[in-house]
Structures are given as structure tokens and as C-alpha cells.
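Visitor: A predicted structure for the sequence below; I have some questions about it.
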Amino acid sequence: MGYDRAITIFSPDGRLFQVEYAIEAVRQGTTAIGVKSKDGVIFAVEKRRLPLQEYIGSEKLFKIDDHVGVAIAGLTADARTLVDQARVHAQVNVLSYNEKVSILETTRDLCDQMQLYTQNAGVRPFGVSLLVGGVDPDNGTKLFLTDPSGAFWGYHACAIGNGSPAAREYLSKEYNPDMSLEELKKLTINTLKEVVEGDFETDRFEIAMISTEDKLWKLLSVEENQALLDSLEE
């Protein structure tokens, strides 16, 4: 009893309950998917909003630098703080070393910050997980999953959020590392369709991509999303 009242106290079986509660906040978040191949990285996120609500303030896709971005599940406010730090880190790297920051270094910096909030009294863990992906300066594509504990893992394809168990199962069956960017887009859409309840229209998802050809973050427009949906029915 009482072991979940402070982040600095381990339970007798070695658990930090506040971290586990933060992980549960991620599980309750909207579904986010990241996939990569040699041609680039694709992010797709589920959108939820009330009929009268604007999308401003509830974004789930963020650009860190031209060549790197994130998709998030969990508390958006927590994610914005981490994203702002990652953006500063990316620009400091350019000013200090005259080169783009690597995807791994960006992930490590994010996770170092998240880990600090698991060992200091008076704070709480970040209630968010991020899929960090992009194209490294050496043209290699990378995709990492971060955890509220500060741990991270590399993936070819991954999903987080409320629908992640079904999405990961679908990805494990359908993903192929040799897929083109167009095939990856269709894969992410089909994966979201497996987990999103109700009608699946363009207002239910967003997609962003970074290709190895131009190494630029691009958020697909509503028209491009509709064309992608139409192509699935052909």
C-alpha cells in the first residue's frame, strides 16, 4: 500500500507504479502507426474529435526537423513539451556540427528526458509514447518506439495506442521490408481500418511521410488521403 503515491518508491517486487500508470495512459490513446522500408518512413494516426471541435490542439503528428518526425499516443500536452525539446536539440546539432541530427540521437535525447521524470520527487512520468522515425544523413531509414520509462526499441513496423494489439498483429502478417512507399501507405491505411470503429473517412486519419529521395517531412493533404482511400477500392 502507498507504493503508487510517489515516483521514487519501488514496490517490494521492483515495480514503479506511476510509470505503469503512464503506460496505461498510452494504451488509452488514439492509435498511431509507423512503418519503414528502404524508400522511406510512413506515419499514420487515428483522429478523434467532437462534431463542433476543430483539430487545432489535438495533433498527433509532429515534425522535428526536415528529415525526422514523430507520431504519438497518449497525452498530447506531454508530447508537445518533448517535441519542442527535440526541435531545439536538432537545431543545436546543426549549429554545433553543421550536420543533421541522427534519428537515434534524437530518440536518445527524448528518452533521457523521459527517464529523468521517473526518478525525481515532485514530478510525474510523461504519459506519452512516441514513434520516432526518419531518414538519417547516411540515407538509412530508422524507426524507434519510446516508452514513458525512457526505454526505446527499434522497429520495422509498430503501432501504439488503444488499437495497437490488433494493429501489430495485422502488421506482423502483412508487412514486407521491400515494400515501396505507395505500398506502405496502403498498408498503414488498411491497418487503421482494422482497428478504427465506424465509418473510415478522411476525417478519421492523418498520414505523414519522409522519403529517402528528398528527405523531407510531408503531411498528406485531405485530397491525397481521399485518393489513397479510393485506390484501395480499385
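Guide: It's in.

Visitor: when you work out contacts or count neighbours from here on, use the C-alpha atoms and nothing else.
Guide: Noted.

Visitor: which of the residues in the helix or strand hosting residue 105 are buried?
Guide: Taking DSSP states H and E as the criterion, residue 105 maps to helix 103-116. By neighbour count on 16 or more other Cα atoms under 10 Å, the buried set for helix 103-116 is 103, 104, 106, 107, 108, 109, 110, 111, 113, 114, 115.

Visitor: want to try CSV for the residues you listed, with distance to residue 149 as columns?
Guide: Shown next, in CSV, are these (distance: Cα to Cα, whole Å):
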residue, distance to residue 149
103, 19
104, 17
106, 16
107, 13
108, 12
109, 13
110, 11
111, 8
113, 10
114, 7
115, 6
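
Visitor: can you tell me the SS state at residue 119?
Guide: Under DSSP: H, G, I helix; E, B strand; the rest coil, the three-state class of residue 119 is coil.

Visitor: residues in contact with it?
Guide: Neighbouring residues of residue 119 by Cα atoms under 8 Å, 6 or more residues apart in numbering: 7, 8.

Visitor: where is the longest helix in this protein?
Guide: When the chain is scanned for its longest helix (criterion: DSSP state H), the result is helix 76-97.

Visitor: tell me how far it lies from the chain's centre.
Guide: Averaged C-alpha coordinates place helix 76-97 at 15 Å from its chain's average position (Cα atoms, centre = their mean, to the nearest Å).

Visitor: rewinding a little: what packs against the helix holding residue 105?
Guide: Helix 103-116 sits against helix 76-97, strand 128-135, strand 141-146, with contacts defined as 3 or more Cα pairs under 8 Å, 6 or more residues apart in numbering; DSSP states H and E.

Visitor: before we go on, here's another structure to hold up against the first:
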Amino acid sequence: MNMQPSGRGYDHGITTFSPDGRLFQVEYARESVKRGTTTAGLKFKDGVVLVCDKRIISRLIIPESIEKMFKVDNHVGIATSGLVADARQLVARARVEAQVNRITYGATVPVDVLVKKICDFKQSFTQYGGSRPFGTALLIGGVDDNGIHLYETDPSGAYQSYHAGAIGSGRNTVIEFFENNWKENMTLNAAMKLGLEALRTANDAELNREAVEVTVVDSEGYRVLDRAAVNKQIDRLKPLDD
């Protein structure tokens, strides 16, 4: 009897290794991220800019009701792509970790410490029966005593630090754009312009002014740009070629 190798039996119920060393549940979670909206982040000389496209699919939807950006603490923000419901659980966990650090040590949590704690939590859901990986990737940006940080986290619990990064359906296009255009010590306006240009390049269409959100984390803390400020930045972009 010929047995064809497949993922059957190794992708149901629990996360376990297949004979060729793959974790199918983690791979499925990554596919969920790839289907998510494009989200980008990049460092500038004073902090981090996070940019996302909410992908409004109906004019009946109120754009402000869709959450893709989250404040964790005054010095840390998170942008997500994938299953937003999963992301909210991770954000809630991150907020608790930030407050525990503040109460225990009387200081804000270092960004790298927070990222490691969240990724340890994510990894645990790839290891035990009866659970599934979180179907979301996170861009975590922040500023602390150690400098300016931008991390990308994976459903597996892996994480990497970037000067500029992206998650979601347009990730590869945005990363290529940043590799060609990102520079150190950019101003805030230059960073926002570059992030919006990258998002537009990934969508291959003009940006929906009601669907784009921009947040900044710098020495002034975490703040969300209002609609007028976002539109002002979009107005600075050159029109796409016909």
C-alpha cells in the first residue's frame, strides 16, 4: 500500500510536528496574516511611525469602529494584521505586562522586554494541545531609554527588529519599497510620506482617505493623527502615473 506524504493528521486538533518537521497550524496562522490588510512601520530620527489601511469594504461601515492600531503604554504602540480579535487579546496581555512592570519596578517597561514577553505567550499556543496559534502578526513600535524600536512578531512567537517593516497582504511590496527608499534620521514628515507611499504602492491604487490611519510614537508619547492631519499628508503625495 502506497502512502503519500501529506499534512493529514498533523493539522487537526493540536499543533504537532509533521514527519518533515512542519507545524501546519502555525503555517495556517501565517496565511491568515497574509490575507490581512497591509500595515507598515518605520523609524525616523525621533521615534516610530505606524501606518495601516483599514480596507473599508462597505460605505455603511464607520471607519472609526475598525481598530488596527492600539496604545499599550504612553511609549509603546501596536499595529496589527490578520485576525483583529486575536490581536486584541495580545494587546490586552501587553497592557497588563506594561502595568505590572510599572507597579513592580516603578518604571515603564523596556520595549524589547515587552516584545519578548508577548512572543513567549504567543509561542506557548503552538506547543500545547487544545490551543491554536494566534492568527495575527504585530508591529510593535516604541521609544525607551535604550533608543527607538520597531519589532515585527510572527504567529510562531518569533520576532525581529527592523528599521522599517511591514505585515499583511502587501508585505513584500512594502519591504522592497523601504529597502530602496528608507534612510536614517528622516524627519517625521518624511517618514509619514514614505509610509503612505509604501502603502499606496502595495495597493497599486490611490489611498482611501477614510481608511488610512497613522500613529506616531516619539518623545511626546503615543498619538494618533486626526483625519485632517492624515489627509494633509496624503495631499503631499504625487499622483500615481496614469
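Guide: It's in. Nothing here was measured: the structure is a model prediction, and the numbers come from that model.

Visitor: so which of the helices and strands packed on helix 103-116 of structure 1 is the most surrounded?
Guide: strand 128-135 (a mean of 30; mean count of other Cα atoms under 10 Å).

Visitor: okay, and that one goes to which residues in structure 2?
Guide: Mapping strand 128-135 of structure 1 onto structure 2 (TM-score structural alignment) gives residues 136-143.

Visitor: contact partners of the matching stretch?
Guide: Applying Cα under 8 Å, 6+ apart, the contact partners of stretch 136-143 of structure 2 are 29-30, 32-33, 40-41, 47-50, 75-84, 86-87, 111, 115, 148-155, 165-168, 217-219.

Visitor: relative to structure 1, what is the average displacement of it?
Guide: For stretch 136-143 of structure 2, the mean deviation from structure 1 after alignment is 0.4 Å (mean Cα distance after the TM-score superposition for structure 1).

Visitor: chain center to that stretch, what's the gap?
Guide: Relative to the chain's own centre, stretch 136-143 of structure 2 is displaced by 5 Å; criterion: Cα atoms, centre = their mean.

Visitor: please say which position in structure 1 residue 102 of structure 2 maps to.
Guide: Residue 102 of structure 2 maps onto residue 94 in structure 1, by TM-score structural alignment.

Visitor: list the contacts for that match?
Guide: Listed by Cα under 8 Å, 6+ apart, the contact partners of residue 94 of structure 1 are 100, 101.

Visitor: residue ranges for the strands of structure 2, please.
Guide: When assigned using DSSP state E, the strands of structure 2 occupy the ranges 39-44, 47-53, 69-73, 76-82, 136-144, 147-153, 159-161, 164-167, 212-218, 221-224.

Visitor: who wins for proximity to residue 205 of structure 2 among those?
Guide: Relative to residue 205 of structure 2, the nearest member of the strands of structure 2 by Cα to Cα is strand 47-53, separated by 12.0 Å.

Visitor: after superposition, how close is the closest one to structure 1?
Guide: Looks like 0.3 Å for strand 47-53 of structure 2 (mean Cα distance after the TM-score superposition for structure 1).

Visitor: could you export the helices and strands packed on helix 103-116 of structure 1 as a markdown table, including distance to residue 191 of structure 1?
Guide: Formatted as a markdown table, those follow (distance: least, Cα to Cα, whole Å):
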| stretch | distance to residue 191 of structure 1 |
| --- | --- |
| helix 76-97 | 22 |
| strand 128-135 | 16 |
| strand 141-146 | 17 |
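
Visitor: nearest to residue 206 of structure 1, out of those?
Guide: Closest of these to residue 206 of structure 1 is strand 128-135, at 14.5 Å (criterion: Cα to Cα).

Visitor: and residue 54 of structure 1, how far is that from residue 203 of structure 1?
Guide: As judged by Cα to Cα, to the nearest Å, residue 54 of structure 1 and residue 203 of structure 1 stand 11 Å apart.

Visitor: of the two, give the one with the bigger neighbour count.
Guide: Of the pair residue 54 of structure 1 and residue 203, residue 203 is the one with more neighbours under other Cα atoms under 10 Å, namely 15 against 9.

Visitor: excluding its backbone neighbours, what's nearest the aligned partner of that one in structure 2?
Guide: Matched by TM-score structural alignment, residue 203 of structure 1 corresponds to residue 210 in structure 2. Counting by Cα to Cα, 6 or more residues apart in numbering, residue 63 is the residue found nearest to residue 210 of structure 2 once chain neighbours are left out, at 6.5 Å.

Visitor: okay, now the aligned partner of that neighbour in structure 1: neighbour count?
Guide: Under the alignment (TM-score structural alignment), residue 63 of structure 2 pairs with residue 55 of structure 1. By the criterion of other Cα under 10 Å, residue 55 of structure 1 has 12 neighbours.

Visitor: kindly report the same for the one 3 residues further on.
Guide: The burial metric for residue 58 of structure 1, expressed as a neighbour count using other Cα under 10 Å, is 14.

Visitor: that one contacts residue 74, correct?
Guide: No: Residue 58 of structure 1 sits out of contact with residue 74 when judged by Cα atoms under 8 Å, with a separation of 10.9 Å.

Visitor: of the contacts of stretch 136-143 of structure 2, keep whichever come out buried.
Guide: Buried members of the contacts of stretch 136-143 of structure 2, counted by 16+ other Cα under 10 Å: 29-30, 32-33, 40-41, 47-50, 75-84, 86-87, 111, 115, 148-155, 165-168, 217-218.

Visitor: related to what we said a few turns ago, take the strands of structure 2 and lay them out in JSON lines including distance to residue 190 of structure 2.
Guide: Output for the strands of structure 2, formatted as JSON lines (distance: least, Cα to Cα, whole Å):
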{"stretch": "strand 39-44", "distance to residue 190 of structure 2": "8"}
{"stretch": "strand 47-53", "distance to residue 190 of structure 2": "10"}
{"stretch": "strand 69-73", "distance to residue 190 of structure 2": "21"}
{"stretch": "strand 76-82", "distance to residue 190 of structure 2": "20"}
{"stretch": "strand 136-144", "distance to residue 190 of structure 2": "17"}
{"stretch": "strand 147-153", "distance to residue 190 of structure 2": "17"}
{"stretch": "strand 159-161", "distance to residue 190 of structure 2": "21"}
{"stretch": "strand 164-167", "distance to residue 190 of structure 2": "13"}
{"stretch": "strand 212-218", "distance to residue 190 of structure 2": "13"}
{"stretch": "strand 221-224", "distance to residue 190 of structure 2": "17"}
